[in-house]
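Q: Quick one, what's the 3D model for this:
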Amino acid sequence: MKLADKLYGTLRQRVDSGEWPEGTRIPPETELAQIHGVSRPVVREALIRLRADGVIGARQGAGNFVIAGAVADAAGYRPIENVADLIEAFEFRFSVERDVAALAALRHTHAELDAIRHAAGAVNAQAGDDGFGDADFSFHFALARASRNAMYSATLNMLRNQIVFGMRLVGEFSQQRAASRVETVIEEHQAVVAAIAARDAMGAQAAMGRHLINSRRRILGFEIATDWLGAADGGPPTTGNKFNYEH
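A: Predicted structure coming up:
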């Protein structure tokens, strides 16, 4: 288990158990890092997830506070158990994450663009499938934060297990060499980053669409037909056509 995941679980338990009731001021990042023997980036990632859950919130100049108390909802999506679940997850992600990329292109700050680039670069450093899945999720989550819409961040956070699970399946079932897979994903990520940096919303939406469709193909080993093709992707609704992004 990642250190950030472990710390997130520890902090979340303190809220859910009532140890940290609503209104409790969360210790500063440096203090949490010292208490739990981890780095500040690990603490920061755990706090980001708590914010996305709606468990904590920041007060300007005063730090982070518990805002939901023990009633905070730990809702998430059910685990992927079969191919049909996997296809449904990608269909949902296709609908959500293309708009996330488009909004990130329009709304990102310089700091958020730096975070996106950093997350994209971190994928390159991961060789193992477990680490690669986590790094891939961090990239997608950075885009959600740059969309400046907390609902997207919360949704991506709830999809974390499905996204990481999908990347692990690529490693298990893909016929493509691991190094080649990593290079391909990095290229797709960079296409998204380039469009976002250029504030090209349509380009970012299309690049994310290509990435998700290609990811699904890498996992399944084949393309599937769809009964919907968005107008932004080439025309009116169609029946039985495959997604085609080779423009």
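Q: From now on I want contacts and neighbour counts done on CA atoms only, so please keep to that.
A: Noted.
Q: quick one, strands of the chain?
A: 56-59, 63-66 (DSSP state E).
Q: could you show me where the helices are in this protein, in order?
A: Ranges of helices in the chain, per DSSP state H, are 3-16, 29-36, 40-52, 83-107, 110-124, 129-146, 150-158, 160-173, 178-197, 201-220.
Q: And for the longest one, what's in contact with it?
A: Residues outside helix 83-107 that contact it (CA atoms under 8 Å, 6 or more residues apart in numbering) are 80, 143-148, 152, 162, 166, 192, 195-206, 208-209, 212-213, 216.
Q: Proceed likewise with the subsequent sequence, for comparison:
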Amino acid sequence: MDKAASTPRSGEFSFADLQQSKAERLADRVYENLFHAIVTGMITAGTKLPPENVLAGEFDVSRPVLREALDKLREDGLISSVRGSGNYVQNALGASRERAVGDDDDRDALERIGDMLNGIELRLIVEPQAAYLAAKRRGPADIERLREALDRFAEAMHTNAIMHYHDYAFHEAVAIATCNPRIVKTLKSLEYDVTRSVTLMRFLVKFQPLVRAEAVQAEHEEIFRHIEAGAATKAKRAMRNHIEHARTRMMNSRPGF
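A: Got it, this is the predicted structure:
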């Protein structure tokens, strides 16, 4: 299978990295792709989006369709327009936080937490075995890809940037190292087959404050060491512990912390 790295270096974002949304309406499809890329840090705050004609070409839609998607992103506070200059990505932490997450007592918020827990349950089934297989099958390119994801996460953590995309890139690199494309596809389905609210809520609760990010990084480093060493059973155990800890961190979090 093609093991091309999926994580762009800082400043090297490519629209080819976007997972295609399954939304049927064209404007919704464009909106969902850009929304996910912004709130997960794939497109960083301060980035200037390409001109409308270029964006429309990237998504193969008309400019009116593109403008409808951009209008929704502006309403969410995820982009802003500067007259004569273009559209710029805003800090996702400030984007309609209460509207997207809801109050602690809000029934919709509880349902979103349930969706997230279901995802973690599936990850507990798939990812420990993926780490086991990765330790058995990894090659030099896999080790380099895993190290790259760790470095990008650390860089984002120390510059107060969004870390989620680099967290996912590490887990995807583990899946790629299994040499099993169905495992990669399953992991991508967990990352992308989520509603807009679940995506933003997961981002908001996962890596704040800094101490949580440091814990995630330490757990990733342990998984990496075992995979690099070919210690399959230890890699499996470390991945299971990591996901269990992620569940604990989520349950101990409160939206709008």
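Q: So after superposing, what's the score?
A: TM-score of the superposed chains, computed with TM-score structural alignment, normalised by the length of the first structure, equals 0.54; 154 aligned residues with a CA RMSD of 3.4 Å.
Q: sorry, back to before: reformat the helices of the first structure into TSV and put distance to V66 of the first structure next to each item.
A: Formatted as TSV, these follow (distance: least, CA to CA, whole Å):
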stretch	distance to V66 of the first structure
helix 3-16	8
helix 29-36	15
helix 40-52	9
helix 83-107	27
helix 110-124	24
helix 129-146	20
helix 150-158	16
helix 160-173	22
helix 178-197	33
helix 201-220	34
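Q: residue closest to the middle of the second structure?
A: By CA atoms, centre = their mean, the second structure has its centre lying nearest to Y165, at 3.7 Å.
Q: Which residue in the first structure occupies the aligned position of that one?
A: Counting by TM-score structural alignment, Y165 of the second structure lines up with D134 in the first structure.
Q: My guess is that match contacts V164. True?
A: Yes - between D134 of the first structure and V164 there is a contact at 5.9 Å, judged by CA atoms under 8 Å.
Q: if we can go back for a sec, dump the strands of the first structure to a markdown table, plus mean neighbour count and distance to L113 of the first structure.
A: Formatted as a markdown table, the strands of the first structure follow (neighbours: other CA atoms under 10 Å; distance: least, CA to CA, whole Å):
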| stretch | mean neighbour count | distance to L113 of the first structure |
| --- | --- | --- |
| strand 56-59 | 18 | 21 |
| strand 63-66 | 19 | 24 |
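Q: if I line the two up, what does E127 of the second structure land on in the first structure?
A: Using TM-score structural alignment as the criterion, E127 of the second structure maps onto E97 of the first structure.
Q: any idea how far its match is from L3 of the first structure?
A: Taking CA to CA, to the nearest Å as the measure, E97 of the first structure falls 26 Å from L3 of the first structure.
Q: Those two: which has the busier surroundings?
A: Neighbours per residue (other CA atoms under 10 Å) separate E97 of the first structure from L3, with E97 holding more: 23 against 16.
Q: From Q205 of the first structure, how far off is that one?
A: Look at E97 of the first structure and Q205 of the first structure: by CA to CA, they are 8 Å apart.
Q: ok, now L159 of the first structure?
A: Per CA to CA, L159 of the first structure is found 19 Å from Q205 of the first structure.
Q: For the two, work out which one has more neighbours and name it.
A: Per other CA under 10 Å, whichever of L159 of the first structure and Q205 has more neighbours is Q205, with 26 against 20.
Q: And the more buried one? What does it align with in the second structure?
A: So Q205 of the first structure corresponds to K236, using TM-score structural alignment.
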